[in-house]
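Asker: Got a sequence here, can you model it:
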Amino acid sequence: MTSQSHTPPFPRAASLIGGIALLLIAVLAGIGYVGILSPLIESGDAVETAHDIADSELLFRLGVLLMITAAVLDVVVAAALLALLGPVNRAVAVTAAGFRVAYSAVFVVALTQLAIVPGLLNQPDRVLTSLASHHMIWQVGLILFAAHLLLVGYLVVRSGFMPRALGILIMIAGVGYLADGIGTVLIADYTARISTVTFIGEVALIAWLLWTTIRWSRMSQETKVDGLQVSRFAANDE
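Answerer: As a prediction, the model looks like this:
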């Protein structure tokens, strides 16, 4: 009875897939946007921006590709979290997954504004317009992502098998993205980035999913070893 009470009420495969997919998104976004795209596109000078991208066009295209890959992985994460949290409240979990898939679609639309930039390098003003469109679409899409995190956080708090503190951190991350998304819509030249402070809940979720999978895998192996030892002792007694 004791061992049964500690059996996780969620699929370990979904926990592993979700954790790995989230980790890959973080790595791809770090390399693709922070490492490659941001240094090339965060300039208000149209001519200089077009020149910088032209000098590193292949690298720029690689950055876009990495971000598209991250967007595809968002769909994988949505499915994994649905498998994990569906038993808590199926309707809410499906809605949360739907918001993440919708965000992924909006994100891809935003990335198309970057994908067309290499074809506009001889028109610097249009390059800046495309980059601005990318930023606006992405930031508005964060409202959908925020809704996803708020619902996931709620489900984690209600789950009973995941730490309540983790759920609260995830909801705080959602509030940060929501503030940034709404701020972009309502305030001209919105520059605050609250999500850069509140994102810790996303990191905690990655760590918990991967750690839990590893922990239960070890426990499962130990249980098998213990069971084998019991069988051997029983055989010896006979």
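Asker: rest of the way, CA atoms for contacts and neighbours
Answerer: Noted.
Asker: for this structure, what's the longest helix?
Answerer: helix 200-237 (DSSP state H).
Asker: For burial, what's the neighbour tally of the spatially closest residue to residue 36 that is not a sequence neighbour?
Answerer: Spatial nearest neighbour of residue 36, excluding adjacent residues (CA to CA, 6 or more residues apart in numbering): residue 63 at 5.7 Å. Residues within reach of residue 63, counting by other CA atoms under 10 Å, total 25.
Asker: My guess is residue 63 contacts residue 32. True?
Answerer: Yes: at 4.2 Å, residue 63 counts as touching residue 32 under the criterion of CA atoms under 8 Å.
Asker: Residue 101: what's it in contact with?
Answerer: 74, 75, 78 (CA atoms under 8 Å, 6 or more residues apart in numbering).
Asker: residues contacting the second one?
Answerer: If I follow you right, that is residue 75. Residue 75 touches 100, 101, 104, counting by CA under 8 Å, 6+ apart.
Asker: Three-state assignment for the second one, please.
Answerer: With DSSP: H, G, I helix; E, B strand; the rest coil as the basis, residue 101 sits in helix.
Asker: Please tell me how far it sits from residue 73.
Answerer: 10 Å (CA to CA, to the nearest Å).
Asker: Residue 227 too?
Answerer: 38 Å.
Asker: Now show me the structure for the sequence below, then we'll compare the two:
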Amino acid sequence: MIMEPLRTGATAERASTAELVRTARMTGLFYLGMAIAGVLGFLVIRPRLFAADDPSATLAHLVGNESLARAGVVLEMLMVLTQALTAMWFYRLFRTVDAFAAGSIAAFGLVNAVIGLDSAAFLATAVEVAFDPVGDAPTTVYLQYLLSGNLWGVGAMFFGLWLIPMGFCVLRSGWMPRPLGWVLIGGGVGYLLGAFIVYLAPEARVVAELIAVPAHVGEFWMVGYLLVSGVRRRALREAPRDDARMATPAST
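Answerer: Okay, the predicted model is just below:
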């Protein structure tokens, strides 16, 4: 009779830990989807379609690669979707660690999603004009790609901003390696500064790219840790009982 409540409490604690790990891995899955869509759309497809300083070549690339151009729009939309889901799941994961920091991750992440949504609309407009020309089609198509690219350029501020509270939550929770938290914070600051450097001193673009490297390292490290480990179970076991109970997300 005495042992029954203890078994019930241990079972509840194991269930809470398992739920936290599931939340972490779902967050990592959405984050991975966002990364894949972003890499394929921005680094693979866009360079094959957009010809810098050549509106006529850009239009010709779209007309000659319709499927690729439409895939670029769809990938941008997928990145928006997974970005929004990642932002909300990070809030679910960290809200009991620090509500303000977790809310900041969600808010900055949703701003990124809105930026991507606008970019997707510009790319869709470019495709529409390419196949149903209106006015000066080469200039219009080229302008849409410039607008899309500069949205991501100025939006890099928020990609930096959302990494800073993410790193803070890593440090405060103890659920992931502490170096990961510092890399995320440093990378976020670098990303934020780089967004200004690109426009203040275009000739120093390589500097902006270099100081953003920790951000890329931190993001892929975070994705990998969430998917493989979820959270450090040892950190949960070593936490005081009340803190451990507070650190687990509520069931839905």
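Asker: thinking again about what came up before, between residue 227 and residue 73 of structure 1, which is the more surrounded one?
Answerer: residue 73 (21 against 12).
Asker: separation between that one and residue 210 of structure 1?
Answerer: 16 Å.
Asker: For the counterpart of residue 193 of structure 2 in structure 1, which non-adjacent residue is closest in space?
Answerer: Counting by TM-score structural alignment, residue 193 of structure 2 lines up with residue 179 in structure 1. Distances taken as CA to CA, 6+ apart put residue 194 closest to residue 179 of structure 1, at 7.1 Å, once the chain neighbours are dropped.
Asker: ok and the helix or strand the match of residue 193 of structure 2 falls within relative to helix 200-237, angle-wise?
Answerer: Residue 179 of structure 1 belongs to helix 164-186 when assigned by DSSP states H and E. Angle, helix 164-186 of structure 1 to helix 200-237, by axes from the mean of the first three to the mean of the last three CA atoms, to 10 degrees: 150 degrees.
Asker: immediately after helix 164-186 of structure 1, which helix or strand?
Answerer: helix 195-198.
Asker: Show me what that next one packs onto, helices and strands only.
Answerer: The contact analysis (3 or more CA pairs under 8 Å, 6 or more residues apart in numbering; DSSP states H and E) places helix 195-198 of structure 1 against helix 164-186.
Asker: got a list of contacts for the helix it packs on?
Answerer: 136, 139-143, 145-158, 190, 192-195, 197-202, 204-205.
Asker: Would you mind checking the residues you listed for buried ones?
Answerer: 136, 139-143, 145-158, 194-195, 198-199, 201-202, 205 (16 or more other CA atoms under 10 Å).
Asker: Looking for the alignment partner of the residue nearest to residue 36 of structure 1 in structure 2.
Answerer: Per TM-score structural alignment, residue 63 of structure 1 is aligned with residue 72.
Asker: got it, and residue 88 of structure 1?
Answerer: So, by TM-score structural alignment, residue 88 of structure 1 is matched to residue 97.
Asker: I'd like to know how many residues surround that match.
Answerer: Neighbours of residue 97 of structure 2 (other CA under 10 Å): 21.
Asker: again with residue 70 of structure 2
Answerer: Neighbour tally, residue 70 of structure 2, other CA under 10 Å: 16.
Asker: how close does the match of residue 88 of structure 1 sit to residue 223 of structure 2?
Answerer: 19 Å.
Asker: Same question for residue 62 of structure 2.
Answerer: From residue 62 of structure 2 to residue 223 of structure 2 the distance is 33 Å (CA to CA).
Asker: Repeat that for residue 161 of structure 2.
Answerer: 18 Å.
Asker: cool, and residue 204 of structure 2?
Answerer: 30 Å.
Asker: Next, the contact list for the aligned partner of residue 146 of structure 2 in structure 1, please.
Answerer: Using TM-score structural alignment, the equivalent of residue 146 of structure 2 in structure 1 is residue 132. Counting by CA under 8 Å, 6+ apart, residue 132 of structure 1 touches no other residue.
Asker: what's the angle from the helix or strand encompassing residue 132 of structure 1 to helix 164-186?
Answerer: Here residue 132 of structure 1, judged by DSSP H and E, is contained in helix 124-159. Using the same axes, to 10 degrees, one finds that helix 124-159 of structure 1 and helix 164-186 are set 150 degrees apart in direction.
Asker: Helix 124-159 of structure 1 vs structure 2, average offset?
Answerer: When structure 2 is superposed, helix 124-159 of structure 1 averages 1.2 Å from its matched positions, counting by mean CA distance after the TM-score superposition for structure 1.
Asker: Relative to residue 153 of structure 2, how far out is residue 184 of structure 2?
Answerer: 20 Å.
Asker: quick one: residue 141 of structure 2 and residue 57 touch, right?
Answerer: No: Residue 141 of structure 2 is beyond contact range of residue 57, at 10.4 Å (criterion: CA under 8 Å).
Asker: helices and strands around the longest helix of structure 1, which ones?
Answerer: Secondary elements touching helix 200-237 of structure 1 (3+ CA pairs under 8 Å, 6+ apart): helix 12-29, helix 164-186.
Asker: hmm, 10 Å instead?
Answerer: Helices and strands touching helix 200-237 of structure 1, by 3 or more CA pairs under 10 Å, 6 or more residues apart in numbering; DSSP states H and E, are helix 12-29, helix 124-159, helix 164-186.
Asker: roughly how far out does the longest one sit from the chain middle?
Answerer: Okay, so that is helix 124-159 of structure 1. 11 Å (CA atoms, centre = their mean, to the nearest Å).
Asker: tell me, what residue is most central in structure 2?
Answerer: residue 83 (5.3 Å; CA atoms, centre = their mean).
Asker: you'd agree that one is up against residue 30?
Answerer: Yes: counting by CA atoms under 10 Å, residue 83 of structure 2 does reach residue 30; the two are 7.4 Å apart.
Asker: Give me the common contacts of these two.
Answerer: residue 89 (CA atoms under 10 Å, 6 or more residues apart in numbering).
Asker: The corresponding residue of structure 2 for residue 41 of structure 1 and residue 123 of structure 2, how far apart?
Answerer: Aligned by TM-score structural alignment, residue 41 of structure 1 pairs with residue 50 of structure 2. From residue 50 of structure 2 across to residue 123 of structure 2, the span is 11 Å (CA to CA).
Asker: Which one's more surrounded, the two?
Answerer: Between residue 50 of structure 2 and residue 123, counted using other CA under 10 Å, the more crowded position is residue 123 (28 against 20).
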